[in-house]
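**Student:** coords please:
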Amino acid sequence: MVCRTLFWGLVFVTLMFDAHRAQECEEMTDLDLKHSLTGTSLSVRLLLYTRVNASCGQLLSHREPFSNPRFNLSLPSTFLIHGYRPTGSPPVWLTEFVKLLLQSRGMNVIVVDWNRGATNINYWKVVDNTRKVAANLTDLIQKMEEKGADLGSIHMIGVSLGAHISGFTGASFEGRIGRITALDPAGPEFNGRSAVDRLDPTDAQFVEALHTDMDALGYRDVLGHIDYYANGGADQPGCPRTIFSGSQYFKCDHQRSVFLYMSSLTDSCPITAYPCDSYTLFQDGECMDCGRFAPDGCPVFGYEAVRWKDRLLQLGQTRTYFQTNKESPFCKFGYKVDIVTWNQKTHWGYLTIKLSNGQKEAQVELNHKSLMFERFVESSVLAQFDRDVQPVKEVTLRFCTGKGLRPRKKLRLLRIRLTPLQNHRRPLCRYDLLLEENKDTTFRPIPCEDSNF
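**Tutor:** Modelled structure (predicted):
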């Protein structure tokens, strides 16, 4: 009797132990620089997160995915794919990204952990592994489709090399996958390649790419139906400019793409993306017309950009630009500034504009190039402020030529007009104003006489 009781007790303990093991949380593979130096062989792990297990990853087999009862094919599925990991550590943004995705809607979030294979000092070996990772994902998605999953409900978010993995996977299904989001897609070994050897617009029903480090680790040219060039696509505000800043010098611009996209999931401060042929034209205020996107206006960058999918498919590949702050909230508040002067002679110079509501201030220096102020000819420029100051009670202008040893100039304004780019607010004007070089001139703006509002 005692032996029988002991036997069933052991069975019970074993079953409870197995049940506990089944509920253990899986985390992304954590390696170090030693693994990078010796090199790692590719091993792909798929970690499933749902709203039921939002903070507890569960292993998902690409061979037998439906053995996991939490994998629900009636829900949309989002694949989150990291890139090159030279130090072997998991991405710092991973946990928060998963959380934000699950907060946005019910879905399967599948983290593609290919850290073993991405951790290698030999970057070219890692590039070779991207095709193998894509083959693994293709196998899983084929099984999903066989079980009735809608490929249009699949969203692949790829960071750096992960962007091209997404493209290779999507190409296997001839672009029937719903959406690919490329976050600063990798440039080295992909720049200049033909479409079959990189991400391209035919890889999914909707392909978008964000560029933040195109002069170093990122891809330079357009890759999707819509390409966003944040702050011109290269140097990001707040990122170090010298190598003496350590590892942040190499990864800050590249990694900013992830944090910008994550910020769009909160939807607290949307960023408008303006179609334009170049960043210079964008800064000059030449690309503020969003009429071709009527009635919705210019696309909003980020997770909700799919709303503009049909219009973008009609327009073909669209290059867009926007500016951001150096940290969250990243959104800026823009004004198109139009100035008409009545000096006899043409002047060249720079403007600083400060807005105030009596309690808060926001200031911007328009110094990307010297502006030409010609008599009775309207000069335009884009002014992007780091915060929204409302209502604007005072505007302060400062004009300078940058030529300190010459006699100070005076700029006579026939009119200055500030047109808000967000929230359909009324344009503000001031008429007949004199600016003395290097001296602040403060005035109260008034509604523009020719306003259509």
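**Student:** switch to C-alpha atoms for all contacts and neighbour counts from now on
**Tutor:** OK.
**Student:** wait, N191 sits on V222?
**Tutor:** No - using Cα atoms under 8 Å as the test, N191 is too far from V222 to be in contact (10.6 Å).
**Student:** Just want to know which of those two has more residues nearby.
**Tutor:** V222 (21 against 15; other Cα atoms under 10 Å).
**Student:** is it true that the more buried one touches D277?
**Tutor:** No - the pair V222 and D277 does not pass the contact test of Cα under 8 Å, sitting 11.5 Å apart.
**Student:** Now do the helices in the chain.
**Tutor:** With DSSP state H as the criterion, the chain has helices at 2-22, 33-38, 94-104, 115-118, 123-146, 161-172, 248-264, 279-283, 309-315.
**Student:** Can you tell me which of those helices is packed in deepest?
**Tutor:** Burial of the helices of the chain is given as mean neighbour count (mean count of other Cα atoms under 10 Å); helix 161-172 ranks first at a mean of 28.
**Student:** Which parts of the stretch 151-300 of the chain are strands?
**Tutor:** 154-159, 179-183, 206-211, 226-230, 274-275 (DSSP state E, counting those that start in this stretch).
**Student:** Ignore what I typed, I meant the stretch 351-453 of the chain.
**Tutor:** Counting by DSSP E, counting those that start in this stretch, the strands of the stretch 351-453 of the chain are 361-373, 379-385, 394-400, 410-420, 428-436, 441-443, 446-447.
**Student:** For V133, find the nearest of these.
**Tutor:** V133 sits nearest to strand 379-385 of all the strands of the stretch 351-453 of the chain, at 41.2 Å, using Cα to Cα.
**Student:** this one as well, want them side by side:
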Amino acid sequence: MLRFLIFICLAWSVSSDPDEECHTFTKLNFPNILVGTSLKVRLLWYTENFTCAKLIDSVLPLSFNTTKKTTFVIHGYRPTGSKPVWLAELIESLLQVEDMNVIVVDWNRGATNLIYSIASGYTWQVAEILKETIDQMLANGASLDNIYMIGVSLGAHIAGFVGQMFDGKLGRITGLDPAGPSFNGKPPNERLDHTDAQFVDVIHSDTDALGFKESLGNIDFYPNGGSDQPGCPQTIFSGLAYFKCDHQRSVFLYLSSLKKDCNITAYPCESYRDYLDGNCISCGAGQSRPCPLLGYYADQWKNYSKENDPPVTKAFFDTAGEKPFCIYHYFVDIMTWNKNIRRGYISIKLTDQDGNTIESKIRHEPATFQQYQQVRLLARFSQDIDQVKGLSLGFSTGPVLWPKYKLRIIWIKLRSITHPEKPQMCRYDIVLRENDEAAFKPIVC
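**Tutor:** All right, here's what the predicted structure looks like:
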């Protein structure tokens, strides 16, 4: 009997060990939202087990490995008090892609308020608490080079404030659609800035509403121009999703990069219009540097930076409306010999050896075709094929029935930008009749 009692006591003491207890993100309810919450920051630490977090209090746990890379995940405004829907997937994906410490900065008490300005007013205090934790890590052998911060919305500016406290020596900050309200028009010391870390990358997905429009990082990514995202609701009748879908898309695009379903490639450019017009070819095949990748591997871009490069680079790309969001890009070069100028739209179909077909309609604006002048177009496909065996072209000047114009093509060249290792395909001497599709077999240039 005595042995049994001793066993029960030992078992209870082990199970009640706070270092072994799994902690979860703070959950709040409707009364908390109405009354509002004061700031309380909890640091949830994940290592190998992405389903069980240990709580970091005022002192780092003895088992915390400071030689590992440490990634802080900082959420933003939480008007409903709920756990971020993307949080568990992000933790798991980060731990699968690299052996690291992941620390979720749970400041739900503070971020949950009906009045947004109250939540945004806590951002500097959250940053001060994180600085204390990082100071402890540094005292125990950590390096600022190995500190990575991923900030969502308000969390992006919190990461920037932490970076300022360390004079921009943090290894990296990723801002996922940094919050615009309360921060638009603010000077660099009052928001995220490219000087806040050794490398700062930003994804802008809701620049016309909840996000920050202007450049903030060393490289700023603008999916679909940075505002309306495909697949998101277009009317207010969709409820809460109408307000948050564009804003949250930045997080899901980042998640896609971790899963490596496909590499989302972006193109440095001055504007989205230039990108659509196919004028952004400063990277990729035949250039001195590759095109930047979105998300987790964006920091590879800094390995190719040059002394005379601007401190901030804008990069544009398009996405599909569903996971994994990838779009496959081809440059299409056309030389025509019509005596009269033709203005119209081109559609392209590519077919592989098995008969699978993909299509792109280049219709953001009509292209102008002049005699002996090269026209470069950017074709975007939601899927890709291994080898192009068939090519179909369509030409249209608009919704007219008569007369039907002809477009006389001297040559057309097709080159994959997403997969530059693929051979460039060509075809010569083609006549396109308006609204009629012309199919032919291309040859390697």
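**Student:** circling back: pull up the overlap in contacts between V222 and D277 of structure 1.
**Tutor:** R319 (Cα atoms under 8 Å, 6 or more residues apart in numbering).
**Student:** What span of structure 2 is stretch 180-189 of structure 1 aligned with?
**Tutor:** Using TM-score structural alignment, stretch 180-189 of structure 1 corresponds to residues 173-182 of structure 2.
**Student:** May I see the buried residues of the matching stretch?
**Tutor:** For stretch 173-182 of structure 2, a neighbour-count test (16 or more other Cα atoms under 10 Å) marks 173-181 as buried.
**Student:** Which one of these is nearest to A127 of structure 2?
**Tutor:** I173 (13.3 Å).
**Student:** So that closest one is in contact with A159, correct?
**Tutor:** Yes - assessed by Cα under 8 Å, I173 of structure 2 is found in contact with A159 at 6.8 Å.
**Student:** Find residues that contact each of those two.
**Tutor:** 149-151.
**Student:** Reformat these as TSV; add distance to I33 of structure 2 and neighbour count.
**Tutor:** What follows is these, written out as TSV (distance: Cα to Cα, whole Å; neighbours: other Cα atoms under 10 Å):
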residue	distance to I33 of structure 2	neighbour count
M149	27	27
I150	25	23
G151	23	27
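**Student:** hmm, who's touching stretch 232-241 of structure 1?
**Tutor:** So stretch 232-241 of structure 1 is contacted by 211-216, 230-231, 248-249, 252-253, 256, 279, 321-327 (Cα under 8 Å, 6+ apart).
**Student:** what about burial for those residues, which qualify?
**Tutor:** 211-214, 216, 230-231, 248, 252-253, 256, 279, 321-325.
**Student:** Now the equivalent of C426 of structure 2 over in structure 1: closest residue in space that isn't a chain neighbour?
**Tutor:** For C426 of structure 2, the aligned position in structure 1 is C429, judged by TM-score structural alignment. Nearest residue to C429 of structure 1, sequence neighbours excluded (Cα to Cα, 6 or more residues apart in numbering): R417, at 4.4 Å.
**Student:** Also A156 of structure 2?
**Tutor:** Nearest non-adjacent residue to A156 of structure 2 (Cα to Cα, 6+ apart): G175, at 4.7 Å.
**Student:** ok, now how distant is the one you found from G155 of structure 2?
**Tutor:** To G155 of structure 2, G175 of structure 2 is 8 Å away according to Cα to Cα, to the nearest Å.
**Student:** Please apply the same query to C426 of structure 2.
**Tutor:** C426 of structure 2 is 49 Å from G155 of structure 2, by Cα to Cα.
**Student:** Could you do C22 of structure 2 as well?
**Tutor:** 24 Å.
**Student:** same check, this time on N113 of structure 2
**Tutor:** Distance from N113 of structure 2 to G155 of structure 2, by Cα to Cα: 15 Å.
**Student:** same deal with F252 of structure 2?
**Tutor:** 16 Å.
**Student:** residues touching the corresponding residue of structure 1 for V332 of structure 2, list them.
**Tutor:** Using TM-score structural alignment, the partner of V332 of structure 2 in structure 1 is V337. Residues near V337 of structure 1 by Cα under 8 Å, 6+ apart: 285, 380-383, 416-419.
**Student:** Equivalent analysis for F243 of structure 2, please.
**Tutor:** Here F243 of structure 2 is in contact with I236 (Cα under 8 Å, 6+ apart).
**Student:** Determine which residue in structure 1 is aligned with it, please.
**Tutor:** Match for F243 of structure 2 (TM-score structural alignment): F250.
**Student:** what's the answer for S396 of structure 2, then?
**Tutor:** In structure 1, S396 of structure 2 lands on C400 (TM-score structural alignment).
**Student:** How much space separates the residue nearest to L33 of structure 1 when sequence neighbours are not counted from V44 of structure 1?
**Tutor:** Leaving out its chain neighbours, the residue that sits closest to L33 of structure 1 by Cα to Cα, 6+ apart is T87, at 4.7 Å. Plainly put, T87 of structure 1 is 18 Å away from V44 of structure 1 if you go by Cα to Cα.
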